[in-house]
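Student: sequence unknown, structure follows:
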């Protein structure tokens, strides 16, 4: 009997996950509680994917339901052999208001996932969607091996999960990658997948749609096209697979990679690129610093470049043209 092997993608309807799934070359199971995502993403994912995509509405904080889910997909006909863990809450400002909620949905949920994975030795690879928020306020060109001092509950939960994963990899021998995303922007070039969150560019689009002035805040950030981030996830999976094939008995690895451009831009500068790419004008007014924001956060992406063979392929100009195309598709 042929056993169908699936890649499990938690939080699979979210921004980065939904753009990553069409690049996978295997059957996929998406689980998502749809609390900060949209089912409309599922249609776009399936239209861009040639392999089977299964969706289950599931919350990782419900350990009983998670156990039942895994048992159904390890039934002698199917199995889950790798996990891409994108699920979690991600708003810096919201985490300041509800830190306990963030701990539950980011840390406890991940521990639940690991407790269940432990029952299935076939699962040897896990990719974790971490965040630049683990660094807190760090000097420009921050490297992965710096001491992380997060300044928000969101960043604290991401760093806590990283520490849990490091210990889990050491004790269980599983290969784990921790991808520290900086500021992804843009959409799928087909216009079939977009960004529904409260990130910068959806707010820009909303201000244009409503004809309102947008308040922009201080700070320099590191922006990277979401499709480049998605490709990095695929390259990471390949890196771990090749390493394991070379030495099946190798000790498990747990390693972090920065995913950013290494170039800092202010919000005003990034909006200017968007305006020039699409011949538009966004009315803005400068505001003060928001609670939880750091002044500057720019990465050194050389580890990903040297070890994963990852480079940027999508310019900000092209990313913003794709974004405007997607936005207009939503209006039609």
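Tutor: Sure, I can see it. Here the structure is a predicted model, which means the values were calculated and not measured. Residues are numbered from 1 along each chain as shown.

Student: C-alpha only now, for contacts and for neighbours.
Tutor: Fine.

Student: What's the end-to-end length of stretch 186-195?
Tutor: The first and last residues of stretch 186-195 sit 8 Å apart, counting by Cα to Cα, to the nearest Å.

Student: Assumed residue 184 was part of a helix.
Tutor: No - under DSSP: H, G, I helix; E, B strand; the rest coil, residue 184 sits outside any helix and is assigned strand.

Student: Take this one as well and set it beside the first:
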């Protein structure tokens, strides 16, 4: 039995769906069901006896203690987090509560549970914390990629709270001996991503005939990681990673934001053409967000060298799969675009016109 937090969200849901296609080991799926949690994503698991969904908040210590006592997982994969930089700028408090206090609460529950296991159970148990490359700050065009030893320099409330959670996880290993693992990943994309992030937002706006808002000059660089590749990396780290170690997970796909949008538009021009026009015509430039990091880039050689992992998808193959999925699943996209989401888009982009 494994326990996964945040598993009605984008990465968490993909991880659970992939896990239950590969293994017959049960999953306890814990999610608070905030705006970004969507049970429709997990609809195919509704009658699967290996999937147990629990609506709970990781900040609720009593609930976490009860779950661990009842299900006795051999591992916790901690994906629950507030993740959107723009939302953290408008409302940082939720990020502090979920990412810092929530991680602390879960670590305390895990430490208490782990301390009562027998020697074999203690040796087997793992707490795998999924984090981000944004904790390392921003790179110039000529800087080397982030490695596992790059000093932390978070620049947004989101990345600062994720950095805080990383430090707590590290401290619980060095102080208490809790067998933790940490992964720091680059920008994920793929099926079931909430349409506040760049790629699903651009797809939704393009199909809806709306402007495609590009921040600043569009030259900010990100490394892009297909979510299925990220899930396979998490599985490898869980199975064979060394407790106390951190592993960078990247796609080896550095792309400028404008390049990503252009590629998306070109794919949509092929797959869902508009009469006499290109989706590129909908691109608009909007005011940049405060403190927008210029470049992120991940050096994932440690993960390949020590565990043999490397991504299966190129950016081109992964993006083609992603665009086709959104075209085939517009009902899912329409459902998640709730009134709450629409209000958020108005709040964020109205100030950048």
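Tutor: Everything's here; your move. From a predicted model like this one, the values you see are computed outputs, not experimental measurements.

Student: Quick check: residue 67 of the first structure vs residue 171 of the first structure, distance?
Tutor: 21 Å.

Student: before we move on, what about residue 228 of the first structure?
Tutor: Residue 228 of the first structure sits 32 Å away from residue 171 of the first structure, going by Cα to Cα.

Student: between those two, who's got more neighbours?
Tutor: residue 228 (22 against 11; other Cα atoms under 10 Å).

Student: List the residues that contact the closest residue to that one other than its chain neighbours.
Tutor: Of all residues not flanking residue 228 of the first structure in the chain, residue 312 sits nearest, at 5.9 Å (Cα to Cα, 6 or more residues apart in numbering). The neighbours of residue 312 of the first structure, taking Cα atoms under 8 Å, 6 or more residues apart in numbering as the test, are 224, 228, 261.

Student: May I see those residues arranged in JSON lines, with secondary structure as well?
Tutor: Below are the contacts of residue 312 of the first structure laid out as JSON lines (three-state DSSP):
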{"residue": "224", "secondary structure": "strand"}
{"residue": "228", "secondary structure": "helix"}
{"residue": "261", "secondary structure": "coil"}
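
Student: from these, which is closest to residue 10 of the first structure?
Tutor: residue 228 (19.8 Å; Cα to Cα).

Student: The stretch 51-200 of the second structure: helices as residue ranges?
Tutor: 61-71, 85-90, 93-95, 103-115, 119-124, 157-176, 198-207 (DSSP state H, counting those that start in this stretch).

Student: want to try TSV for those, with distance to residue 284 of the second structure as columns?
Tutor: Below are the helices of the stretch 51-200 of the second structure laid out as TSV (distance: least, Cα to Cα, whole Å):
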stretch	distance to residue 284 of the second structure
helix 61-71	45
helix 85-90	18
helix 93-95	29
helix 103-115	38
helix 119-124	52
helix 157-176	26
helix 198-207	11
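
Student: Residue in the first structure paired with residue 18 of the second structure?
Tutor: Counting by TM-score structural alignment, residue 18 of the second structure lines up with residue 23 in the first structure.

Student: Surely that match and residue 235 touch.
Tutor: No - using Cα atoms under 8 Å, residue 23 of the first structure is not in contact with residue 235; the gap is 10.4 Å.

Student: Endpoints of stretch 176-194 of the second structure, how far apart?
Tutor: Where stretch 176-194 of the second structure starts and where it finishes are 36 Å apart, if you go by Cα to Cα.

Student: Could I get the buried residue list for it?
Tutor: 177-194 (16 or more other Cα atoms under 10 Å).
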